[in-house]
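> next one to model:
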Amino acid sequence: MSACTPLLGCPELAEVEILEQIGQGSTKSVYRGLWRGHQVALAALAEPSLRADFHHGLQMLRSLSPSEHVVQLVGFCGDVIVTEFHRRGDAGAAAVLVRAAGGGATAARLALRLCQSYAAALAFLHDSPVGRRVMCDSNDLHKTLQQWLLTADDRLVAADLDALPDASAGPVRCGRRLIEGEFAAPEQRWRHGREPPGYDEKTDVWKLAAVCEHFLSAAPDGEYLKLELHGIHKRCRSVPARLRPSAAEVVEEYDRVVHGFSESEYVSPSMVSPTL
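Model (predicted):
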């Protein structure tokens, strides 16, 4: 659907035909639907006690649109949000996509493109028109990938914005439950005291390295690509958050690696015979 089309309201959304359920979360149920020949994704509030979170997500979609980094908002009415439908689903399918691309430059470029797209979207959220937004629903890799959709042109767009606090005025906290696991940033894994510590968008940068390496691991030359990006990813994993690069700096490094070889010149390390 064209981004220039006015947002649909209640009368138009009453025409949406529900085809099938494609997702279920604690806050909302998601369906594939059809509106005047166009496939759309319809999200309906599933838990009334989480209505504030649901409408926060709607407000973020309205405030951040239009943007190439955020799913296109089509319309809304009450406790229903309709967005553009992406047939590839969420970013959990990205690794399958990379593996299906085959070997050599094709898979390598696709994996790097996904890394670029993810980092660029984070850079946008961290310097957005409505502040320094932090992705809170990202305590493990699986949950993080569910927040993003795969487009037909191999990009990632942010789709679940229900938990996106603003760090502009000071540190934020992603809930009050203990966060565990190596995926979360160190400052999020508090161990002492009643109150969790505050933090900012650098928690997203810590996780950025793991997300990119997940994509790279699906490429035949993934280990080689990880070595190419070892320096920037090591900085992303700096324990003091202040030492981590910004997401924009990570984008620049990804761009450098991508521009470092062309498809015609690229030779897969796995195809090079070892020196005797």
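> please count neighbours and contacts with C-alpha atoms only from this point.
Will do.
> go ahead and flag the most central residue of this protein.
residue 148 (4.1 Å; C-alpha atoms, centre = their mean).
> one more, so I can put them side by side:
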Amino acid sequence: MDKILLFVKLLSFNVIVLDILLCFIYDNRQQMLASCPVGTFRIGSMHSCHQMLDCSDYKDMTPVMFLSRGLVKNIHLVKWNDNYLVVSNVSDKQYLSDFHHNLQMLKQLSQNALIVQLIGWCNNDMLFTEYHPNGDANNLPHIIVKNSIHHNMTSITLNLCVNYVKILDYLHNSPIGTRVMCDSNTLQKTLSQYLLTDELTLVLNDLDALPQVISRHKGVKCGPRQLFGTFVAPEQLWNRSDQLFSNDKMREYDHRTDIWKIPDVCQWFLKTSTHLDYQSKLLWVLSHLKDIHSQCKSIDPNLRPTANDVLNHKNDSKMHQKLN
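Sure thing, here's the model as predicted:
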């Protein structure tokens, strides 16, 4: 049976059972990752760990289809030893440093269940990762319609919101320092950075732009171009209206720009379904989240909560009991 269809059948359980199930999914994924020594991997139906793939393995991969082309990389679906993999290679040599950054971040972070699993690379301009057929988070509305998901929709979408904040919390407290999700200048761009698993959880897929913040010493700038709109945090906007934009004069900022974006991303997840049975619970959840989301939208970044603060609020047992 298709994994996502099996999961849809499990949605008929109550919310508490569903929450336990989703926790188990991440724990099980983490255990699988931890079961393989550094430099090895295990995916799909593999029963044992395999050495990281390299250039010599590429010749044994059968092309299946071209998936997408981005600014930094081309993405292809291939088959290797009866397993589907994703192969990414540099789309333009001028973005080689971004590609190398992505590979370096994957090497250091992909042993965590919240990050897409790296399973090899070749010549530092090609990398191999696990395949998630549902694609990125922008596909959620299509997946809901395709699989006729209606049961416990509020809990499913709330858990996607929690997954998103959990990933931010991990990045802000990662083993390689405080990292900022810079590839997030619009809602659609932000959603495209995350893949949907068969169990409708999120994993971070695109690590091309994760600069490090060094507290009280060094902030970041998300690219050299001027940013616009209300999705990005106020401190990311050019604030000298009497002058032309200059990246040299642009102020630095930190990971609290990610916090500003949480309400927009979470509301998108929560409002994905238009099913009538879902609407009353949706309104209740949105009202429960109103205060913490208002804090996230504080103009002064110092007044915004941490990702962990938001996580604790969204994991509030009273809210989940109400949904049960």
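> residue ranges for the helices of the stretch 51-200 of structure 1, please.
Using DSSP state H, counting those that start in this stretch, the helices of the stretch 51-200 of structure 1 run over 51-64, 94-100, 104-126, 141-146.
> matching residues in structure 2 for the first one?
This means helix 51-64 of structure 1. Aligned by TM-score structural alignment, helix 51-64 of structure 1 falls on residues 96-109 of structure 2.
> straight-line length of stretch 50-70 of structure 2, end to end?
29 Å (C-alpha to C-alpha, to the nearest Å).
> what does stretch 72-86 of structure 2 give?
Note: stretch 72-86 of structure 2 ends 15 Å apart using C-alpha to C-alpha.
> helix, strand, or coil at the counterpart of residue 63 of structure 2 in structure 1?
Matched by TM-score structural alignment, residue 63 of structure 2 corresponds to residue 18 in structure 1. Judged by DSSP: H, G, I helix; E, B strand; the rest coil, the three-state class of residue 18 of structure 1 is strand.
> isn't residue 18 of structure 1 right next to residue 32, touching?
Yes: counting by C-alpha atoms under 8 Å, residue 32 is a contact partner of residue 18 of structure 1 at 6.2 Å.
> those two: which has the busier surroundings?
residue 32 (23 against 15; other C-alpha atoms under 10 Å).
> state the distance from the more buried one to residue 22 of structure 1.
Noted for residue 32 of structure 1: a distance of 6 Å to residue 22 of structure 1, by C-alpha to C-alpha.
> so residue 21 of structure 1 is in which element?
Using DSSP states H and E, residue 21 of structure 1 falls within strand 17-24.
> mean distance between that strand and structure 2 after superposition?
Overlaying structure 2 shows strand 17-24 of structure 1 at a mean distance of 1.1 Å from the equivalent residues (mean C-alpha distance after the TM-score superposition for structure 1).
> so which bits of that strand are buried?
For strand 17-24 of structure 1, burial by neighbour count (16 or more other C-alpha atoms under 10 Å) applies to residue 17.
> ok, back up a step: from memory the residue nearest to the centre of structure 1 sits against residue 155, does it?
No: contact criterion C-alpha under 8 Å: residue 148 of structure 1 and residue 155 do not qualify, at 9.7 Å.
> so which of the helices of the stretch 51-200 of structure 1 is the most packed in?
Sort the helices of the stretch 51-200 of structure 1 by mean neighbour count, taking mean count of other C-alpha atoms under 10 Å, and helix 104-126 sits at the top with a mean of 23.
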